[in-house]
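Asker: Below: sequence and its predicted model.
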Amino acid sequence: MDEELWELSVERTHCQGSGVCVSLAPGHFTLRDGRADPVQRLVEAEEAILEAAETCPMEAVFVRGSTSGRQLAPPE
């Protein structure tokens, strides 16, 4: 990946609160009111974050390049 920072977001209307993202990337996601939220919006690149987005059963977790806005996960 050529992006320096990644932007994390969760589509809370699609999130079912399974906690998969929290389990796979605990320092980056948390559950709030039964739904996932990023701990920080901008983060340094880390493979566990991509895995969390790609494993989300509702495809509610998104990772984008902070500069390009290109969606890195889940695959489009």
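Answerer: Received, thanks.

Asker: contacts and neighbour counts: CA atoms only from here.
Answerer: OK.

Asker: what residues are up against P57?
Answerer: S18 (C-alpha atoms under 8 Å, 6 or more residues apart in numbering).

Asker: try this one side by side with the last:
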Amino acid sequence: MSDSQWRLEVDRHTCISSGMCAGIAPDHFELEGDGSHPLADVVDQDESVIDAAESCPVEAIKVFAVANGDLVAPKD
């Protein structure tokens, strides 16, 4: 793991299955019956992941820096 990787989390209780994340970042998120989930827990940095997290209408997606655990997205 390196400074250029992010950890993805989707709060399944908050997720409303809007499908925005899977539409914006289909290489990183998949929509299933009970909501979205990341295809991998740790990914290389990709701007589409940030766009997906910031586009989620209920902010169910969190993106953290692997190196230090800082929240990368969504930003207030």
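Answerer: That came in fine, so what should we check first? It should be emphasised that the depicted structure is a prediction, and the values quoted were computed from it without experimental measurement.

Asker: List the buried residues for the lengthiest helix in the first structure?
Answerer: Looking across the first structure with DSSP state H, the single longest helix is helix 47-55. Neighbour counts using 16 or more other C-alpha atoms under 10 Å place A48, I49, L50, E51, A52, A53, E54, T55 of helix 47-55 of the first structure among the buried residues.

Asker: Not counting its own residues, what contacts the very next helix or strand once past that helix?
Answerer: For helix 47-55 of the first structure, the following helix or strand on the C-terminal side (DSSP states H and E) is strand 61-65. For strand 61-65 of the first structure, the external contacting residues (C-alpha under 8 Å, 6+ apart) are 3-11, 21, 49-50, 52-54, 70-74.

Asker: Pull out the buried residues from whichever helix or strand comes after strand 61-65 of the first structure.
Answerer: For strand 61-65 of the first structure, the following helix or strand on the C-terminal side (DSSP H and E) is strand 71-73. Buried residues in strand 71-73 of the first structure, counted by 16+ other C-alpha under 10 Å: L72, A73.

Asker: list the helices and strands strand 71-73 of the first structure packs on?
Answerer: If you count contacts as 3 or more C-alpha pairs under 8 Å, 6 or more residues apart in numbering; DSSP states H and E, strand 71-73 of the first structure packs onto helix 47-55, strand 61-65.

Asker: Distance-wise, check L31 of the second structure relative to L71 of the second structure.
Answerer: Distance of L31 of the second structure to L71 of the second structure, computed by C-alpha to C-alpha, to the nearest Å: 23 Å.
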